Each structure stands twice: as structure tokens, then as C-alpha cells.
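1. Okay, predicted coordinates and the sequence, questions at the end:
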Amino acid sequence: LWNKAHDAYIKSELIDNINKLEKSLEKANLLVDHKSVYLANMSHEIRIPLNAVLGMLNMLKKTNLDNDQMAEVEIAQYSSEHLLQLVNMILDNAKFDDEATDLNLVVIDLESDLSKLFKVLEYQAWDKNLDFEFKFLSEKKPKFLLLGDLSRIQQVLINLINNAIKFTHSGKISITIHQTVSNDDNQIVTFYVKDTGVGLSPYEVGKIFKTSKNDDVSTMQHYRGGGMGLSISYKLVKLMGGELEVESKENEGSIFYFSLQLKKTLNLKTEAKEPASDLLNKFDYKFSVLVAEDNKINQKVIKFLLEQQGADCTLVRNGLEAVKLYNILDFDLIFMDIYMPEMDGYEATRTIKATDKYEKNNTPIIAVSASAFEADIKKAKLSGVDDFLAKPIETERLKELLVKYSPQNQSK
């Protein structure tokens, strides 16, 4: 009898614990969902004003400025782009431990793509009266375009350089990018960030990459450069197949470095891709573009950017107006904001694609949104859009889309 009673008790306890675990799992999933919603909202709310700031700075650069004014505008532009990089990094890193993280491989011209980033960070160094230099070395000419995750490489470099500037009070920050030949298909690229700062003790060197998201602020500030930035950088470099390392001595400075094996793609001298702006000039065609956007400042920004590329731009304030105007006038291309009053971009896209007119002309529809997580892009494409343009709008990306969906290319 005792055994039966004991077994019944154990069974009851087991069922009770299973129920508790199921409830805990439900709560955990709910928290994850809330975090995802929060991140999506945060991304959207930050990107909208950044789109306006960067757009207005682009417009200002087209006006009659003297050299000093142009330099000041460029500083503001570089700083805004740096802020965007930091926002992207924070949002991306917030997801890092919660879901599988994939690499976004793109064609990279190291010198061209990274010089602009270094220019932004150079101003921060100068603000502390630090010398700042960056150089690109290659063991073999000509240099090659490479395939890699440019965004993640930039994230790591931002973290390392910001860290170097923060803990260097006099002297110099030196950045070196060294390309060496691995084999016919790959190149080894080593990134060095050297400073003349306060340096690290042996204890700090052992601890520097191990700070967890559960450490409090006092723990993260206890040693030089501690915190999520270097910990995340370490993980990102590992994700890309490398190892982030450091050499340092107290009061003598530090060198942070990592190597990546990147696939070679095109020879810069003979096979470089023609810039989208050159292709647009060859088309000699005035696009008729419908833009659905409810924010007045962003209306002004996208209208300016499109007209700079020779487009004839018609603006509407919501999806309902877009549908009505689409049925009346002919357009080569539609840029559709997602979150609008009366009718959002998803519904407007589905409504347009259900019309008889769309069956005849198949007007490309491009979603434009400050919500630019992978899930947002997938959701937009499931609604039927042909492509996606993230805010803040990058001029080169806009040009690429105009080339891709030009009537000349669509008719091929």
C-alpha cells in the first residue's frame, strides 16, 4: 500500500511539475514575443526621424554651400550615418542570443566600403585631440572584390574603434586592413585596431570577451572596454569564421585584431560592376512613380531623392489614395509605405494586385519601411510586394531598384 501511495504521490508531483514547466514555457514565449514587438517598434520609431535627418542633409548638400558649410554638413551626415550603424548594431545584437543568426553575404570593396566608416570615427578621435590613421595593405595587385557580411564587419570595427577612442587619452588610433592571398578562390583579410591607451592587465585580457548580458553596469565598467560591445564582437567574428584576439600591456596600449577568409569575386580593374547612376543616365527615361507615404517630411525626402534620379513623382498619403490613383493613372513603379492610416501598405498592395489593370501591366510595387527586420521583409513580400527599401533610404539602393525595375529591364 505504501508503495502504491508513494508512486501515486510521485506521479502527482511529476504531473504538477510538468504543468508548471508548461506554464513557465508559455510565459517565456510570451516574453520573447513582447521583446520582438518592442524591438520592431523601437526600430521603426528610431529609423523614421533618421530617414528625415539624412534626407534633409542630402538635400542641403545640393544647395549652394561654401567649403566650410559643406564640411559641416558632411560631418552631420557622417555622424547621422554612424548613429544609424549603432542603431542597427543594437537591434541586431538584441536578437543575437535569441535566434539563429545568418550571415548576409554581399560583394565588398574593402577600401571603398570601409573608408567612409573610418571617416565618421575619425571625427570622434579628433574631438579628443587624438591622431587617427587608417591604411589598406594588399600583398598582391590588383585588389579583388570579396564576398562577406559587410554589416557585421562594420559592427565589429565600430565596437573596437569606439572602445579604442574611449580609453585613449593621448596619442594615436591606427587601423590597418591587410589582405593576403590564401588560394585562387579566397583571401585572408586581417583587421587591426591599435591604440596608445590605458592598456589591459593580464586579468582583464582573460576577462575582456566574456562579459554576459546578465552582468550589471558596474561589472561592465570595472575593466577597460568591458561590456556587451566586445562580447558581441567576439561572437560576431566567430560567426564569420574568425577569432577576435587582443595583445595589450597596462599603460602602453592595445591591439585588437581578427582574420577572416573571404571568397574572391570580381577583378576590380576588368570586371567591376557598372554603377547604378551610370546605368540610369544611359536609360534617358523619365520614370513615372507613385509614392504612398503618410509622413510629410519623409514625403519630401523620397520625392527629392526620386527627382534627383529623373523620376516624375506623385505623392499620396495612404493606401486608399494609392489604390484610387492607380486605377486612374499609369505608373512605371510604386513605392508603398507599410504603416499608413485608412489602408496600410499590405492591404493596398493586395488590392492593387487584384485589379484587372494590374493583370495587364504588372506595375512593380516596392515596400518602403522603417521596420526592416528579416521578419518584416518576409511579411511584406508575402503581401505581394516585389522588393523592399529600408528607411533611412540609401541613395545607391534606390538607384539599384530604379535600374532593376526600369521599363527597359522589365521588357527584357
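-> Yep, that arrived.

2. use CA for all of it now, contacts and neighbours both
-> Noted.

3. Which residue ranges of the protein form strands?
-> Shown for the chain, the strands assigned by DSSP state E span residues 106-108, 131-138, 144-148, 172-181, 186-195, 245-249, 253-267, 288-292, 312-316, 333-337, 365-369, 387-390.

4. Of these, which is nearest Val237?
-> Comparing the strands of the chain against Val237 with Cα to Cα, the closest turns out to be strand 253-267 (7.4 Å).

5. Can you spell out which helices and strands pack onto that closest one?
-> Using 3 or more Cα pairs under 8 Å, 6 or more residues apart in numbering; DSSP states H and E as the contact test, the elements touching strand 253-267 are strand 144-148, strand 186-195, strand 245-249.

6. at 10 Å what do you get?
-> On a contact count with 3 or more Cα pairs under 10 Å, 6 or more residues apart in numbering; DSSP states H and E, strand 253-267 meets strand 106-108, strand 144-148, helix 150-166, strand 172-181, strand 186-195, helix 228-239, strand 245-249.

7. Could you quantify the relative orientation of that strand and helix 228-239 as an angle?
-> Taking axes from the mean of the first three to the mean of the last three Cα atoms, to 10 degrees, one finds that strand 253-267 is oriented at 40 degrees with respect to helix 228-239.

8. which non-adjacent residue is nearest Phe134?
-> Using Cα to Cα, 6 or more residues apart in numbering and skipping the chain neighbours, the partner closest in space to Phe134 is Ile175 (4.4 Å).

9. Below is an additional structure, to be compared with the one above:
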Amino acid sequence: MTKYGLRARVFTLTLAPTLIIGLLLSAFFTMSRYRDLEHQLISTGASIIEPLAISTEYGMADHNREAVRRLISYAHRKHSQIVRSIAVFTNNNELFVTSNFHRNFEALMYPDDQPFPMLLETQLNENNLILRAPILREGQFNNSSLPGYQAETLGYIALELDLSALRLQQYQEIFTALMVLLFGLTLSSLFAYRLMKDVTRPISHMVSVVDRIRRGHLDVRIEGQLLGELDTLKNGINAMAISLSEYHIEMQQSIDQATSDLRETLEQLEIQNVELDIAKKRAQEAARVKSEFLANMSHELRTPLNGVIGFTRQMLKTRLSTSQQDYLQTIEKSANNLLTIINDILDFSKLEAGKLLLENIPFDFTDALDEVMKLLAPSAHEKGLELTLKVDNRIPTGLIGDPLRIQQVLTNLIGNAVKFTERGNIDVAVEVKADREENIDLQFMVRDTGIGISERQQAQLFQAFSQADASISRRYGGTGLGLVITQKLVTQMGGEISLTSRLHQGSTFWFSLRLTKTDLPVSQPIDTSSLMNRKLLLIEPNMQAASVIQQRLIRAGIHVTYRSTMPDEAEHHDFALLNLSPGEQPPLASVLDMVFKAEQISDKVIVTLPTTELALSERLLNAGVTACLPKPLGHRKLYETLVTEPDMLGEPEGLPIPQAAPRILPITVMAVDDNPANLKLISALLSERVETVITATGGRKAVEYAHQKHFDLVFMDIQMPEMDGVTACQEIHKTELNHTTPVIAVTAHAMAGERERLIKAGMDDYLTKPIEEPILEQMLAKWTSAHDSHPDNGLANGTGLTEAHHPESSTEQAVTADPNISWNWDLALKQAAGKEDLARDMLQMLLDFMPEVEMLVNEALDGKEIDLWPPIHKLHGSCAYSGVPRLKNLCHRIETELKAGASIRDIEPELFELVDEMNNVVKASKRYRP
């Protein structure tokens, strides 16, 4: 909106009323005068034409043109200043006589299609005025008084008047009005000017003075004598200027004082910044020293502890007395507790530094939970606690996540529940919160009947090196880091953790996670079809444990009859499952009596024992029991025991099931890998299944072979020097011989999105390390169906294994092994497809390569500029087939951090741990040579 000044407002408000009123009055009087002049001219014309209409009656009646002409000519001459022409027309609308010649008589005539008017008619045009009056016959007969009489029309007379004089007079009137209006405006302007001089000029001066005061000229004043209120305003402005001047002086003094104080403060802050910088450097140095200390302590403590634990377990495998076995078990338990404390401190340090990396691999969810329950069952059963696991039926078998960290979280929570519970149950449950197409949200709950936690104590639970009560650490032990590590692990996995508890009434810890579904074969499925509609008698004193077992059995289609104690009489069943509760220790005679009764009413008797009562198993087996299983029952072990024939249960575990030798496919395959161990393994696996295997030690070599020979299939490693697998694949597809040959990516990176990235880059399929034989067979069946037309092999029409599974990724199937053992021969044998010679060769190649890696790592730790990623990557690939899971995980973490741009200083603790672990592998391999 436009803002007008005072001068413009005064000028506008002074002239606007004069202008508006003048315009209105001038317009009113001009229009009135304009119309009066027109009416006056019409009246004059009427006074001329009406007498002529009466006078020409006799001339018209006698057709005396001369008489009529004299009349109208006289009238024309008498009023010649306004009359242009006078014409008389007959009743036939024909010109009878005119006063002078007229160029356009049609303008004076009535239209032929209109009747003559009986009264005077006027027609005002732009430049003339035409009047028409009828000529009536009224002189011969006096019948005008008769009703309905109408005089005869003899014709009419037309008079044309000139409007020039009229228009001139009208213009004179308008001009006069405008002059009067202009005079009024001029007079108003003089008054407005005078008003602005007396009012606006002083005000403008005041505005200028105020503006100078605003800009800091506080000594400026308004001088002179002004009128009325303006003089009062002048005095006020001068007084304000005086006050501002005094305030400015005071404020300047305050600013000077504040500036002096601020200068002193800044000097103090500068000193503090120097001190903080020194403290920061000291803290960084302390953190570095702490990392070195933790790494050194990891080496110094883990090495003797691994020896203690390893030799203790070896001793436990020998024949021992009961006391010796008890002592060794105590030693092993104490060593494991100490190792747990060390691992807690190291994990906490890594979590605090943000260096703990999570895996994202497929795994069998229920098997992973059963491993945790199996690990913690002895400590729970020693205290007489019942430990149960309930898994929601909607949870799929295969999920993708970090099973080790999930197990670590559950181990911490269940371990705390066991520690702080004296009697009752510890119930673990996993439920589905949300089930989506690709992901599933799970909620884990650990309930106990222990001492509980007060509301005040709950606030301290997730603080480092603290416990709910100061007396707890003295009574129950512990570092106070378990829940802190648990919370940080859950948070890093994208979940949340909390608890509900009341003092002396138990606690419930829960945490939620989002995991990804997978259809990959993460474990060997169990065929439970033979158990459908079979009958089982379930004896379980604990209601919660009975409910969990009953749900698992019903899921397999078994009809379950539940009793809390052994009935004296019952109908016949196919199975009897007798469960002994921990802590009760019933007499052997009572147990044997219960087994005898069960044998009378069932074909197969299975007894589950607390881990503290496993010594009874031999007596019970001798008494005729089909099998003795430890509590809590793992779902896989339970189903396997039910479906296995009684004469097969006594065989040693771990022996491979004989399988038919795979059929040799008549194809030529090229295997490409820069790691000799990996290349040797995949070559050995392929040689058992295809006729010809060509090996290439790098991408460039593979491209050379592709130019020389056609291959039916290519297995390509991704991370290789000189030329990586993706580039080699693209070059192979450009060759004339192999432009359509399928190239399968073989990589140790089984992270989300890796398969899509490689296929988008040109690969035809995706296979992860370590290579599993079933997955390899499925891959061969998928891509070689066109090469085989045998009617019985299931490949001729592209069916068979490829319809059941599309191997997008694979993972190392779990082999039951202690994670604290550096080398596991069973795992190495499994990774080498059961071939002992190949497993030994793989281990020896790993041992031969480790000194080179150790030398490079030590040089990097000494400060030399060395690129550690290639040797660590190569070592990582070798670990995948040598039964060294701890070394493999270490290599994976270091390789991932190096790819993310970490410096040697950032991964210094992991490098120390890598050197220690390589030494542990060497020692472990020397102690045991199969």
C-alpha cells in the first residue's frame, strides 16, 4: 500500500472537496441550461409552425400555391436567423410548396408507411431541428363539437431550424462553468499552500531533526517559534533529545566497562581452550593406550584361557572318576566365566567406539534359539529352575540377520534371569508383531520368577559398570556390562529393549527386532509325515513346559494326551514322553517304575532329563528306554528321535549319511579364483560332478581362456587383483565363443542387495562362500538342463531341483562347535565336502600363507604405508574352507572396515587380535592332526 506524506495529504484534502463540489454544481447547472436552450428553441419553432398550419388551411383547401408560398416565405424571412427551410406537403405526402430550395426534401417528409400525426411533432438531430404540424380542415363546417368527430387532414407543414446558434450558446455556457471551476480550484490551491507553509514545513523540519537524532547527532535541536500544538511538539522533541544524549553517555560508559570485562573473559576462555585441547589430546592418547591395552590383554588372557579350556575339554573326553570330572567341569566353567567377562569388556569397548560390525546372513532361527537354551540349561537346572522356549508357529524357518548377536542378547538376558531367580520358571517366548512380504517384526520375551527390580533400581540397569543394588555384585558376581551391551546391540540391530518388573515378583525383559525372510535352505528339513495321527502320552509336572512341548507335537500332527503324573491305567499310545523336572531328584526306583508303566502302554518310551541328571541316562537305557534327551527339548532333536527307528538311536552322532554318488555331467566348466585354497576346493567339488574343469588364477587369465575355448558354465570370483570378476564377466560375454555362457558370481559377501548388484552388472547368478554341495548341485542343475536329455535325471525339461530352490545366496551351515575354539576339524571336514585329504591341503595352504599376512600386519602396525586389504581379503577367502570361524569373522570385520576407509590406527585392536588368532590356529592345528 502506497504511503503518502503530510504535504500530499493536506493538498489532497484541501482541493478534493472544492473540485468535487465544483464539478457537481457545474455539471448540474450546465445540463439545466443546455436543456433550457433546447426547450426554448422548440417553443420558438412551435410558435412559428402552428400559426402557419392554421393560416395555410384555406390555401391548401383551394390549392392556392401562391397564397401558401407568400405565408411561408414571410415567416421564413421574419425568422431567417434560425429557420433553414419551410415546406408544405399534401395529404398524399407530396411537396406542395417550399420557402426555398432544399437539397434533401426526404428528410422533411414523413415516411410513406406511417400515418400523419394529428399533433405537433419534433425531431432533434445533430445539426438541425425538424418540426411537423398537420394542416386540418376546420373552417367550412362547425362540427367539432359533435362526439367522435375527426377533422380532415389536408397535409402537413415541415419546419427545419438551424442549431448552430444554439450549440454556440451551449458551448459558451460550458466554458463559463469551467472558468468558474478553475477559479475555485486556484483559490483553494492558494489556501492549501498557505496551510502547508504554516503546518507541513515545520513538521518536515521536525522529521529531519528526529532523523539526525536517530543517526546519532544528539546535539541537534529545533529552533524558532511555532504555532499552537507544533510548538508543544517542538519542546517535546528537544526534551527527548536531551534525555537521549544523557542516556547515550551512560550507555557508553557501561559499554566500555562491559568491553573491559569481556576482554578479560576472552583471555580466560582462551586459557581454558588451551587446557581443553591439552585434555583432549590426553584423552585421545588415553583412548589409544586403552585400545592397545585391550588388544594386549585380549592376547595375554585369551591365549592361556584357550589352552585351559581346550585341555580341560580334552581331559573330559577321557575316563575319569566322578570327583575328577567334577573338578574339571568346575575349571571349565570358571574359565568360561572369565572369558565371558573379557569378551564383555571388549564388546563394550567396540560398541563405545562404534567399531562393532553386524553380519547379515541367512540362518535357521529355531536352531539358533535352541543352541542358546542348550548352553544355559545346565546353570538353570543346577538351581532347580525350569527353562522353556516357545516360538510362534508363524515365524519362518529361515531368516536373515546376525544370529551370533541375537544369541548374545538372549544369553545375557537368560543368564541374568538364571542368576537372579532361586525357584520357579524361566520362560522364553518369541512372537510375531508384524508380518510383511519381505520382513517380519519379532518380539522376544524373557520372564522369570526371581527377585524382581524396584522402579528406582530400574533406572540404573542400562548404565555401564552398575547393577541394581551394590550388594548384587558381591552376591551374584558380574561386571555390570551385560545389559549395557545388550541394549547397544539391540539398538544397533534397529530394535528396542525394555522391561517390566515388580520387587519380589519377577521380571520380564523384552526386545524387538526386524529380520528379513529368506527361502534359502538354511538347514536340512525334517520329514515328520510319518508322525501324522500318531498318539503320544506326555508326562510333565511343569505346566508351562508341558504347554510348550504339547504345541510342538501338535504342530507335527501328533495326538497328545497330557498328564502331570504317570497314570496307573491308560489306553495304548505309539509314544510315551516322560519329563523329569529339575531339582526334584526322584528316587531311581520311582523313575524305573514310571518307565515300566510307560512301556506297558506305548511302543517307544523317551525320557527327558535335566542336565544335572544325565548320569541316569545309562541306567534308563539299560532299563529299556528308547532314548534319553536333555532338557529343554530342542525341536529338531525331538522330531529326529520320534521319527528314528529305535535300533538307530544308539549310533554315534556326526557320521555322514551315505548318499549316492552324483552323476557326472558332460559339460566343461571354468572355475576362476585368485585364492589357491578356494580354487582347489571348488575345482575338487566340480570334478565330482562335471567331466572337465578348467581353473584360472585370475580374471585376466579367464578372459584369455574364453577366447580359446567354449565353456558351458563359468564360476567367477569377484574380488581379484588386476581384473575383478565383474569386468572379467563382461569381457567373457564379448568373446565369440562364450558370449552366451552363463557366468555365476562366487563371493564371500552375502549382504543384502549384493545379488541384485552383481546380476545388474552382468552376472547370470549368485553363489556365496563357503560353497555347500547341495547348493552347488542345484546351481549345476539349473544352468545345465539343456545339456542333458536323459529321461530320468529330472533335468531334461528344466525341472528337478531348480523348481524347488533357486539359490540366491548360501550360508555356512552351522556345525556344533564352541566359538572359543580356534580350529574345528569337523567344521573343516564339512567345508571340504567330507574329503580329509582336501581338508588337510586347505589347512596347510592357510598355514603357509599366514606368516606373510602376519609380517605385513606387523609392518603396518609399525607405521609403514602398506595396503592391507588384498592380503586380508585373500586370507578371508582361505578361512572359509579351513574350519577357523573365529579367524574368518576377524578377517571379515577388518576387510569391511578397510573398505569403508578405516585407518590402521582405527583397527589397531582388531589387527592385534588377528595376529593372536593366527598363532592360536597354528597351535591348535599342531595339537590335533587327524
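-> Sure, I can see it. All values derive from a computational prediction rather than experimental measurement.

10. about what we covered before: any chance of the strands of the first structure in a markdown table, with mean neighbour count and distance to Lys35 of the first structure too?
-> Conversion of those to a markdown table gives the following (neighbours: other Cα atoms under 10 Å; distance: least, Cα to Cα, whole Å):
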| stretch | mean neighbour count | distance to Lys35 of the first structure |
| --- | --- | --- |
| strand 106-108 | 16 | 29 |
| strand 131-138 | 15 | 38 |
| strand 144-148 | 22 | 29 |
| strand 172-181 | 19 | 36 |
| strand 186-195 | 21 | 34 |
| strand 245-249 | 16 | 32 |
| strand 253-267 | 20 | 32 |
| strand 288-292 | 23 | 29 |
| strand 312-316 | 18 | 33 |
| strand 333-337 | 25 | 24 |
| strand 365-369 | 25 | 20 |
| strand 387-390 | 19 | 21 |
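
11. would you turn these into a markdown table with distance to Tyr346 of the first structure?
-> Compiled in a markdown table, those are given as follows (distance: least, Cα to Cα, whole Å):
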| stretch | distance to Tyr346 of the first structure |
| --- | --- |
| strand 106-108 | 28 |
| strand 131-138 | 45 |
| strand 144-148 | 32 |
| strand 172-181 | 44 |
| strand 186-195 | 42 |
| strand 245-249 | 46 |
| strand 253-267 | 37 |
| strand 288-292 | 12 |
| strand 312-316 | 16 |
| strand 333-337 | 9 |
| strand 365-369 | 9 |
| strand 387-390 | 12 |
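
12. Ok, which of the ones you listed comes nearest Leu54 of the first structure?
-> Among the strands of the first structure, the nearest to Leu54 of the first structure by Cα to Cα is strand 387-390 (13.1 Å).

13. mind checking how far the closest one is from the chain centre?
-> Counting by Cα atoms, centre = their mean, to the nearest Å, strand 387-390 of the first structure is centred 13 Å from the centre of its parent chain.

14. coming back round to it: can you list the helices and strands packed on strand 253-267 of the first structure in JSON lines and add distance to Phe331 of the first structure?
-> Converted to JSON lines, those look like this (distance: least, Cα to Cα, whole Å):
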{"stretch": "strand 106-108", "distance to Phe331 of the first structure": "31"}
{"stretch": "strand 144-148", "distance to Phe331 of the first structure": "36"}
{"stretch": "helix 150-166", "distance to Phe331 of the first structure": "34"}
{"stretch": "strand 172-181", "distance to Phe331 of the first structure": "46"}
{"stretch": "strand 186-195", "distance to Phe331 of the first structure": "45"}
{"stretch": "helix 228-239", "distance to Phe331 of the first structure": "43"}
{"stretch": "strand 245-249", "distance to Phe331 of the first structure": "54"}
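
15. how close does the alignment partner in the second structure of Lys27 of the first structure get to Ser323 of the second structure?
-> Residue-level alignment of Lys27 of the first structure against the second structure, with TM-score structural alignment as criterion, gives Arg282. Arg282 of the second structure sits at a distance of 53 Å from Ser323 of the second structure (criterion: Cα to Cα, to the nearest Å).

16. ok, the two, which is more surrounded?
-> With other Cα atoms under 10 Å as the criterion, Arg282 of the second structure and Ser323 differ in neighbour count, and Arg282 comes out ahead with 12 against 9.

17. wouldn't that one be in contact with Lys290 here?
-> No - the pair formed by Arg282 of the second structure and Lys290 falls short of the contact definition of Cα atoms under 10 Å, at 11.9 Å.
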